[in-house]
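Asks: show me the folded form of this:
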Amino acid sequence: MEISLDEKVKRWVEKEGYPLEFSTAHKFKKRRFSVEQSYFAKDENGKAREVDVLATANVPIGRSFLRIKHVVECKWSKDKPWVLFKDEKRFATSALAAQLISSSAGQAIAWAAAGNEEFKELGMFKGEGFSFSGRQAFSKGNDLFYQAVQGVVSNCLNITRFYDEYEFAPEDHMLAVITLPLIVIEGGLHEATYAPESDELQLNSINHARLRWKGNERRQLNTVIDVVTSDYLDTFLDTFLDTREKELEVLVSCFGEALQQLIKCFQEKTEKYLVVREGARGISGRPNLLRKLSKLSTPNKKLQTDASDDAPFS
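Replies: Okay, the predicted model is just below:
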């Protein structure tokens, strides 16, 4: 029996992932995020790159704002499951927080607040259980997995760089943007771990993985990416530990407090109001905005910190 043109179009639309994008956007909208589909962010060469779904939580703080953005890549892969490779490498919670892809103001507040004790209770900053790479099964070369991971990291970098292109005086207002990369796939997801006792790889079907990625040429640090199957996204948003919504409340509270401190520091040209929590950052030196603050500050109002640049893993 010949397939009708309408049915062919329907199958094409599904395979291109458009229903997945609509479904993903809807799931964020019903949780009160500000959502955009097919958002375009320009790269450093001015070329527009598409973001499938952008889900934003916006918090005004005076004339400044804190924005936490889920940058989402949606991929249809029913015919070729994804396999992620997991190891036992660990990271410090404070380093995971400090190394979020952020605007310059976002980097400053994430670095300052990174050692907050509350972060240790958040699933997004859990220091273990990472995959380090992956593949789309039955594919060769730079497959859909690689394209999706590189794409979502690049989009996070493009979005945060856009906010830094604004001319703004820190003592007047700041644009603190934090990105959380997420890949939603419609298809199978598997996790491969090495079993030394049998010298074999063990393969398990999963619905959520945390991938640490260091393969983007524009970024030297690790990026943590959540990879979630489409049928698990509701559960991920609702019951991931204490729910992603509650985790965002903690982020907003801690980062918002740091942003208020930073604003006051620039207004009074002092570092004394900025509280820097103890913990390894895995970053050499302070973010640029904090260096600028240090130059503005008078000698007797310099920042005292217990922050460490030690390596973020054990």
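
Asks: only C-alpha atoms for contact and neighbour calcs from this point on.
Replies: Noted.

Asks: buried ones in stretch 150-163?
Replies: The neighbour-count check on stretch 150-163 (16 or more other Cα atoms under 10 Å) flags 150-161, 163 as buried.

Asks: Tyr194: which of those residues is nearest?
Replies: Gln150 (25.1 Å; Cα to Cα).

Asks: just to confirm, which helix or strand has that closest one in it?
Replies: Assigned by DSSP states H and E, Gln150 falls within helix 144-164.

Asks: what's that helix packed up against?
Replies: If you count contacts as 3 or more Cα pairs under 8 Å, 6 or more residues apart in numbering; DSSP states H and E, helix 144-164 packs onto strand 34-42, strand 48-61, strand 64-76, strand 130-136, strand 175-186.

Asks: pick the most deeply packed of those.
Replies: Comparing these by mean neighbour count (mean count of other Cα atoms under 10 Å), strand 175-186 ranks first with a mean of 24.

Asks: tell me how far that strand lies from the chain's centre.
Replies: In terms of Cα atoms, centre = their mean, to the nearest Å, the centre of strand 175-186 is set 5 Å apart from its chain centre.

Asks: Proceed likewise with the subsequent sequence, for comparison:
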Amino acid sequence: MTDKEEPLLASVRNWAEKTGLPLELYTKSVFGKEGFSVSHSTLYEDMQADKAREIDIVAYWRDTLGLVQIYFVIECKSSSKPWVVLTDKASFPRPLNYSFGLFSANVAEHIPIHLDLYRSDAGRMLEILHRSGYGLKVAHSGNDDPAFGAAMSALKAARAHVQNTAGKIDRFKFAIPVIVVDAPIVECNLSESGELEYRKVDYSEAHFNAYIPELQRASIRIVSKEALPFYASRFRMVAQAIVAQMTPQIAAFVRDMAQARTKPGPP
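Replies: The predicted structure follows:
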């Protein structure tokens, strides 16, 4: 390395460290180590704005046939300002259907998730990850709060992934929005005595609703950089549990394909 190259590399390093790029690459690496197929800077179609947009990370899990597809669509946000999650256990005591994130229409047609949510391994995993959150903000942000934009971006990307109908086979798709931050996360709730309580956490969850253009609702997970390896392993367990829950649909697909191959053709 020459003397002229050193200042150049130093300037690029200083620039990169001031962006979210290191956090994005770290997140990609963590999910890759958990066995996910991971893509960085993935484009998706924003149907509301009628343009292509970019999501930082997409971590992908599927069954061996690719019939069940689970996407963790991830926004990475680097900031020194704390992220605040408003929680209310009275209003959100347990996970709901949209704790699975968004899913394709055929999922609801073939498996009524709400009927066996608490009896399945997937339901139990969602119970472990449930935090009764309903609001998400970044402290000290004034009117320019990046939390809403990050949640909206993750939700739109999730919607695009479950509504992508490319291919001849009707696949079962799940898309779970996630925000990874390198800032503190604080949960805030109103106590029974009417006072606000604050608790620093390394992971939380908030239900998020938006019209894009029709109403979409999903749980968005917020994970700190330090805790990401642990929760990436939990997300892998969620994906595996979803695949296991869809076993009857996978078996029916294999059976139908086998019957189609053995069915005699026209004389």
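
Asks: and the TM-score between them?
Replies: Once the chains are laid over each other, their TM-score by TM-score structural alignment, normalised by the length of the second structure reads 0.81; 249 aligned residues with a Cα RMSD of 2.9 Å.

Asks: ok, the residue nearest in space to the middle of the first structure - contacts?
Replies: Nearest to the geometric centre of the first structure sits Leu180, at 2.3 Å (Cα atoms, centre = their mean). Contact partners of Leu180 of the first structure, counting by Cα atoms under 8 Å, 6 or more residues apart in numbering, are Ile68, Lys69, His70, Val71, Leu100, Ile101, Cys156, Ile225.

Asks: mind putting the buried residues of stretch 150-163 of the first structure in a markdown table, distance to Ile263 of the first structure included?
Replies: Output for those, formatted as a markdown table (distance: Cα to Cα, whole Å):
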| residue | distance to Ile263 of the first structure |
| --- | --- |
| Gln150 | 34 |
| Gly151 | 33 |
| Val152 | 30 |
| Val153 | 28 |
| Ser154 | 29 |
| Asn155 | 27 |
| Cys156 | 24 |
| Leu157 | 24 |
| Asn158 | 25 |
| Ile159 | 22 |
| Thr160 | 19 |
| Arg161 | 20 |
| Tyr163 | 17 |
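
Asks: nearest to Ser23 of the first structure, of the residues you listed?
Replies: Taking those together and measuring to Ser23 of the first structure by Cα to Cα, the closest member is Val152, at 18.4 Å.

Asks: quick check: Glu191 of the first structure touching Pro81?
Replies: No - between Glu191 of the first structure and Pro81 there is no contact under Cα atoms under 8 Å: 10.7 Å.

Asks: thinking again about what came up before, dump the helices and strands packed on helix 144-164 of the first structure into TSV; add distance to Asn116 of the first structure as well.
Replies: Listed next are these as TSV, based on distance: least, Cα to Cα, whole Å:
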stretch	distance to Asn116 of the first structure
strand 34-42	27
strand 48-61	20
strand 64-76	18
strand 130-136	22
strand 175-186	16
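
Asks: of all those strands, which lies closest to Asn204 of the first structure?
Replies: Nearest to Asn204 of the first structure, of all those, is strand 130-136, at 13.0 Å by Cα to Cα.

Asks: how many neighbours does Val12 of the second structure have?
Replies: 11 (other Cα atoms under 10 Å).

Asks: can you confirm it is in a strand?
Replies: No - secondary structure assignment (DSSP: H, G, I helix; E, B strand; the rest coil) places Val12 of the second structure in helix, not in a strand.

Asks: and the helices in the first structure, which stretches?
Replies: Ranges of helices within the first structure are 5-15, 18-29, 93-98, 104-113, 144-164, 233-239, 244-268, 288-296, based on DSSP state H.

Asks: what range in the second structure matches the second one?
Replies: The counterpart of helix 18-29 of the first structure in the second structure, using TM-score structural alignment, spans residues 21-32.

Asks: okay if I get the helices of the first structure as JSON lines plus distance to Ser77 of the first structure?
Replies: Supplementary listing: these in JSON lines, determined by distance: least, Cα to Cα, whole Å:
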{"stretch": "helix 5-15", "distance to Ser77 of the first structure": "8"}
{"stretch": "helix 18-29", "distance to Ser77 of the first structure": "11"}
{"stretch": "helix 93-98", "distance to Ser77 of the first structure": "29"}
{"stretch": "helix 104-113", "distance to Ser77 of the first structure": "34"}
{"stretch": "helix 144-164", "distance to Ser77 of the first structure": "8"}
{"stretch": "helix 233-239", "distance to Ser77 of the first structure": "16"}
{"stretch": "helix 244-268", "distance to Ser77 of the first structure": "25"}
{"stretch": "helix 288-296", "distance to Ser77 of the first structure": "41"}
